[in-house]
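Enquirer: Sequence and predicted structure below; questions after.
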Amino acid sequence: MKINNNQLLRFTTAGSVDDGKSTLIGRLLYDSKSIFEDQLDSVSKTSAKKGHNGVDLALFTDGLKDEREQGITIDVAYRYFTTPKRKFIIADTPGHIQYTRNMVTGASTANAAVILIDARHGVIEQTKRHSFIASLLNIPHLIVCVNKMDLVDYSEEVYNDIIAQFEEFSSKLITKDIRFIPISALLGDNVVNYSKNMEWYHEGTLLSVLENLHISSDINKIDARFPVQTVLRPQSEEFRDYRGYAGKIASGIYRVGDVVAVLPSGFQSKIKSINAGEKELEEAYAPMSVSITLEDDIDVSRGNMIVRKNNQPKMEQEFDVMLCWLANEAAKPRAKYTIVHTSHEERAIIKDVVYKMEINTFERDSEDSSLSMNDIARVKIRTTRRLMLDAYRDNRNTGSVILIDESTNETVAAGMVV
């Protein structure tokens, strides 16, 4: 299959503490020659000050001063690099269990997830948690890297045992494309270059797998959804009669002359014009940012959605979501939150916790109705007005919501419409 060298692959890395995520990314950047000379010089000096022999690869991702001083990665760090075959964006997420919420952020737009496992410890709770979140977010590819193979004498038996451990629970995941690679991020085995220490492995290095992954667009091309962000009413005499509805197309295609409906009112009209800046278009598609005018004078405001007449989302005031609780403080029963969905904001409550997921066993606990940090649960939400919703599996953009605490303005939860 021919790979487009302009094609962008977004992938996230996840694993437990000290599984070697930062070292792995540093190795990818270093061995693929994606490090600028001034970066290499700076990291080399820092490594020498710390008494390391050679370059400390983890420092290529630990860019914040606090991270370097504490010796840990404390937030989602985004890194960019390019090879002759493809462009990449990496989201490096912390391994501590209290930072599982950061993986939700890093993985929300990813095409693939690289899950690290320490060869000495095998599959642990964080492995299952990160894999489950990746599957929950509909990430199509999981690449399981069994790291630190040098510390288990590059044992094929240890590697096969870890694969068996992972496959025992991964059969319950939505993601079906799961690949396994034995590596040593510190020494470079099977990261960019093949390992001479593991001649029993022949399936490809991590970089070659990433370069050749098939990326299927996660943008829904069928269901036309245009959330209105703002109404344009220029004050100049030349555009006195112009009334445009501006926003980013969430999915689908819009053409001049299309019959559309404006939700939630349901009023119908035809698209009169589509503009991208000063350029007039005959058609526009996701994820373009455009301004649309209609032939009829309809009351349209921020938070409304322009859709096809015969293809509309469900409009519901009460609905189920798979919710990941992000806040340090537990959810308060019947507390009021602001729910944000596309450009639409409403007040909402968590009406009911249907069940919580037990990550280790994937069992559903319908008895426990509490929600604490990093909990993943199916909940029933009720809003003050109806929202225009699609299932997350069909449309990431119109199937996702966040909850904001009205008193602190903190984002407390992220949810995927079931």
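Expert: Arrived safely. The shown structure was predicted, so the numbers you read here are calculated from the model rather than taken from an experiment. Residues are numbered from 1 along each chain as shown.
Enquirer: switch to C-alpha atoms for all contacts and neighbour counts from now on
Expert: Noted.
Enquirer: in the chain, which spans are helices?
Expert: Secondary structure of the chain by DSSP state H: the helices cover 21-31, 37-49, 65-70, 100-107, 125-136, 156-170, 206-212.
Enquirer: export the ones you listed to a markdown table and tack on mean neighbour count?
Expert: Listed next are those as a markdown table, based on neighbours: other Cα atoms under 10 Å:
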| stretch | mean neighbour count |
| --- | --- |
| helix 21-31 | 23 |
| helix 37-49 | 14 |
| helix 65-70 | 12 |
| helix 100-107 | 23 |
| helix 125-136 | 22 |
| helix 156-170 | 16 |
| helix 206-212 | 18 |
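Enquirer: For those, give me a markdown table that also has distance to residue 384.
Expert: Below are the helices of the chain laid out as a markdown table (distance: least, Cα to Cα, whole Å):
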| stretch | distance to residue 384 |
| --- | --- |
| helix 21-31 | 43 |
| helix 37-49 | 51 |
| helix 65-70 | 42 |
| helix 100-107 | 27 |
| helix 125-136 | 27 |
| helix 156-170 | 39 |
| helix 206-212 | 44 |
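Enquirer: For residue 355, find the nearest of the ones you listed.
Expert: helix 125-136 (15.2 Å; Cα to Cα).
Enquirer: tell me what that closest one is packed against?
Expert: Using 3 or more Cα pairs under 8 Å, 6 or more residues apart in numbering; DSSP states H and E, the elements in contact with helix 125-136 are helix 100-107, strand 112-118.
Enquirer: With residue 247 as the reference, name the closest of these.
Expert: With Cα to Cα, the closest approach to residue 247 among the helices and strands packed on helix 125-136 belongs to helix 100-107: 22.7 Å.
Enquirer: Nearest to residue 277, out of the helices of the chain?
Expert: When the helices of the chain are compared by Cα to Cα, helix 100-107 sits nearest residue 277, at 30.4 Å.
Enquirer: That closest one - contacts with which helices or strands?
Expert: Contact here means 3+ Cα pairs under 8 Å, 6+ apart; on that basis helix 100-107 packs against strand 8-14, strand 87-92, helix 125-136.
Enquirer: and the angle for the shortest one with strand 8-14?
Expert: What that stands for is strand 87-92. 20 degrees (axes from the mean of the first three to the mean of the last three Cα atoms, to 10 degrees).
Enquirer: what's the offset of strand 87-92 from the middle of its chain?
Expert: Strand 87-92 sits 11 Å away from the centroid of its parent chain (Cα atoms, centre = their mean, to the nearest Å).
Enquirer: and if you look at the last one?
Expert: Remark: helix 125-136 is offset 13 Å from the chain centroid, using Cα atoms, centre = their mean.
Enquirer: Nearest approach to residue 391 belongs to which of the helices of the chain?
Expert: Nearest to residue 391, of the helices of the chain and by Cα to Cα, is helix 125-136 at 12.5 Å.
Enquirer: show me the contacts for residue 19.
Expert: When contacts are counted by Cα atoms under 8 Å, 6 or more residues apart in numbering, residue 19 is found next to 116, 117, 118, 147.
Enquirer: same question, residue 301
Expert: Residues in contact with residue 301, defined by Cα under 8 Å, 6+ apart, are 228, 229, 230, 231.
Enquirer: Then residue 23?
Expert: Taking Cα under 8 Å, 6+ apart, we find residue 23 in contact with 56, 57, 58, 59, 185, 186.
Enquirer: Next one for the comparison:
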Amino acid sequence: MNVFTGQLADPSATTLLRFATAGSVDDGKSTLVGRLLYDSKSVLTDQLEAVEHASRNRGQDAPDLALLTDGLRAEREQGITIDVAYRYFTTARRRFILADTPGHVQYTRNMVTGASTAELAVVLVDARNGVVEQTRRHAAVAALLRVPHVVLAVNKMDLVDYAEPVFAEIAREFTAYARRLGIAAVTAIPISALVGDNVVEPSAHMDWYGGPTVLEHLETVSVDDHDLAGRHARFPVQYVIRPQTAAHPDYRGYAGQIAAGAFRVGEQVTVLPSGRTSRISGIDLLGRPVDEAWAPQSVTLLLDDDIDISRGDLLVPSGDAPATTQDVEATVCHVADRPLAVGQRVLLKHTTRTVKAVVREIPSRLTLDGLSPHPEPGQLVANDIGRVRIRTAQPLALDGYADCRRTGSFLLIDPADGTTLSAGMVGAAFAAATTPPARVGAVRSEDPDAG
């Protein structure tokens, strides 16, 4: 029998935070997540029993909290995370969706999946090792994905005698690197996930630290800057509904999920890429008419005019339409084992629209150590981050990724077998931030024009 040992939050009274964890192998990501779940009393009894059983089989006396997220048998056998593990939990102050991403370099691409919808990224560093190449790679991915908040969790402080200078030096190095990436907000927290220091409860061993615990920061960090409802209104058409019933003989609706912004009855809209215009005559939400709907609601829009609209078209306010283009310049994270090469023919999937395309150029590949571009690499291999120029067979209505994650992103797909090759961000690039580095252990106000 499943027994929930925590307190359920009222969904209508709490906000939702999506966050991802990342770090090098054995930095303690899964242990941190397990500690968060365990100490916040968000673990079902059968889950805890399964972890205790698996821990005993591995010869451990105490439950290995990392196994709360390392759910795959292969992961438990190896003691590592090889896939993105999603968990859902609540506290009295907030609801959470977390993604525990892999640490191995060959699974860096999985972080793109885990962090693509995150409002916050927790980057773990082993206090004994400091900032390493994978730390820089994960910070780079977080910057490219425009994750609004980054937490630097300096883990295993118990193994360096809780020394403040060790923490301060790691925080200084990471925040300086994050600044160069254009990350505007970094909160550094010294922790020991194994024993629980500064995860849910304040540490008794680090009285020199006066900032929040990890959970306290997760519960209080602002998510207003990721509010989709306040952005440019975008509605990708997923399905055309024509029931042809006696009650609704002329019903013709366009169903989908609002990607950003809000739509209202009576508003004039433009259909892209055709450019035809009409006016919203009705909005159906959960089987009932409403006057207004906003992201991320799934709705059906009805228009005054019977015009040609199909899956893949984009409805936008007539006064706020993005330009359409067949030439796409973007930054991509290459996720496939097979390379992406100049001249390669691909499919480009943007929202609900998929078109044929060809890779015209790969101007540069990012060198993470010095954040310098490696010019004209010719191809990108797994886990590479690079700039590409693509020509599409049909025009697309694209936003910049910094303006809208949903309509500013795309996938490159192998037309032969449907394999996802790369995840792209329109116009995304590393910007040199002009803001000063974050103070160690304190939440710094964000610069809305940075990152």
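Expert: Ah, there it is. Keep in mind it's a predicted model, so treat the numbers as computed, not measured.
Enquirer: Setting the sequence-adjacent residues aside, check what's closest to whatever residue of structure 1 lines up with residue 421 of structure 2.
Expert: Aligned counterpart of residue 421 of structure 2 in structure 1: residue 412 (TM-score structural alignment). In this structure, residue 412 of structure 1 finds its nearest non-sequential neighbour in residue 327, 4.6 Å apart by Cα to Cα, 6 or more residues apart in numbering.
Enquirer: and what of residue 314 of structure 2?
Expert: Nearest non-adjacent residue to residue 314 of structure 2 (Cα to Cα, 6+ apart): residue 236, at 4.4 Å.
Enquirer: How much space separates the one you found from residue 193 of structure 2?
Expert: Counting by Cα to Cα, to the nearest Å, the separation of residue 236 of structure 2 from residue 193 of structure 2 is 42 Å.
Enquirer: How about residue 93 of structure 2?
Expert: 22 Å.
Enquirer: Same question for residue 32 of structure 2.
Expert: Residue 32 of structure 2 is 5 Å from residue 193 of structure 2, by Cα to Cα.
Enquirer: where do the contact lists of the two overlap?
Expert: Common neighbours of residue 32 of structure 2 and residue 193 (criterion: Cα under 8 Å, 6+ apart): residue 199.
Enquirer: need the contact list for the residue mapped onto residue 59 of structure 1 from structure 2.
Expert: Aligned counterpart of residue 59 of structure 1 in structure 2: residue 67 (TM-score structural alignment). Residues in contact with residue 67 of structure 2, defined by Cα under 8 Å, 6+ apart, are 30, 31, 34, 51, 76.
Enquirer: Identify the farthest-apart pair in these.
Expert: With distances taken as Cα to Cα, the most widely separated pair in the contacts of residue 67 of structure 2 is 34 and 76, at 13.8 Å.
Enquirer: how about the strands of the stretch 301-450 of structure 2, start to end?
Expert: 314-317, 324-334, 340-341, 345-350, 353-367, 372-375, 379-380, 385-397, 409-413, 420-426 (DSSP state E, counting those that start in this stretch).
Enquirer: who's in contact with the fifth one?
Expert: Contacts to strand 353-367 of structure 2, defined as Cα under 8 Å, 6+ apart, come from residues 311-313, 341-349, 372-380, 384-394.
Enquirer: Which members of those residues are classed as buried?
Expert: The neighbour-count test (16 or more other Cα atoms under 10 Å) marks 311-313, 341-342, 345-349, 373, 377, 379-380, 384-392 as buried among the contacts of strand 353-367 of structure 2.
Enquirer: Not counting its neighbours along the chain, what's nearest residue 112 of structure 2?
Expert: Leaving aside its chain neighbours, residue 112 of structure 2 sits nearest to residue 141 (6.9 Å; criterion: Cα to Cα, 6+ apart).
Enquirer: Give the aligned equivalent of the one you found in structure 1.
Expert: Counting by TM-score structural alignment, residue 141 of structure 2 corresponds to residue 133 in structure 1.
Enquirer: what's the answer for residue 408 of structure 2, then?
Expert: Here residue 408 of structure 2 is matched to residue 399 in structure 1, going by TM-score structural alignment.
Enquirer: which residues touch its match?
Expert: By Cα under 8 Å, 6+ apart, the residues touching residue 399 of structure 1 are 389, 390, 391, 392, 393, 416, 417.
Enquirer: Count the residues that sit near the spatially closest residue to it that is not a sequence neighbour.
Expert: Residue nearest to residue 399 of structure 1 in three dimensions, not counting chain neighbours: residue 392, with 3.9 Å by Cα to Cα, 6+ apart. Residues within reach of residue 392 of structure 1, counting by other Cα atoms under 10 Å, total 21.
Enquirer: wouldn't residue 392 of structure 1 be in contact with residue 416 here?
Expert: Yes. Using Cα atoms under 8 Å, residue 392 of structure 1 is in contact with residue 416, at 5.5 Å.
Enquirer: who touches both of the two?
Expert: 399, 400.
Enquirer: Please pull up the equivalent of residue 239 of structure 2 in structure 1.
Expert: By TM-score structural alignment, residue 239 of structure 2 lines up with residue 230.
Enquirer: residue contacts, its match?
Expert: Neighbouring residues of residue 230 of structure 1 by Cα under 8 Å, 6+ apart: 245, 246, 247, 301, 302.
Enquirer: residues in structure 2 aligned with stretch 368-376 of structure 1?
Expert: The counterpart of stretch 368-376 of structure 1 in structure 2, using TM-score structural alignment, spans residues 377-385.
Enquirer: What does residue 280 of structure 1 correspond to in structure 2?
Expert: The equivalent of residue 280 of structure 1 in structure 2 is residue 289 (alignment by TM-score structural alignment).
Enquirer: so that match makes contact with residue 281?
Expert: No. In this structure, residue 289 of structure 2 is not within contact of residue 281 by Cα under 8 Å, at 10.5 Å.
Enquirer: Can you find the partner of residue 352 of structure 2 in structure 1?
Expert: Checking TM-score structural alignment: residue 352 of structure 2 goes with residue 343.
Enquirer: Setting aside sequence neighbours, what's the nearest residue to its match?
Expert: Spatial nearest neighbour of residue 343 of structure 1, excluding adjacent residues (Cα to Cα, 6+ apart): residue 303 at 4.9 Å.
Enquirer: Which residue in structure 2 aligns with the one you found?
Expert: Aligned by TM-score structural alignment, residue 303 of structure 1 pairs with residue 312 of structure 2.
Enquirer: Residue 288 of structure 2 - how many residues pack around it?
Expert: Number of residues near residue 288 of structure 2 (other Cα under 10 Å) recorded here: 8.
Enquirer: Can you give me the separation between it and residue 301 of structure 2?
Expert: 12 Å.
Enquirer: Might one say that the residue nearest to residue 343 of structure 1 is in contact with residue 226?
Expert: No. Using Cα under 8 Å, residue 303 of structure 1 is not in contact with residue 226; the gap is 9.9 Å.
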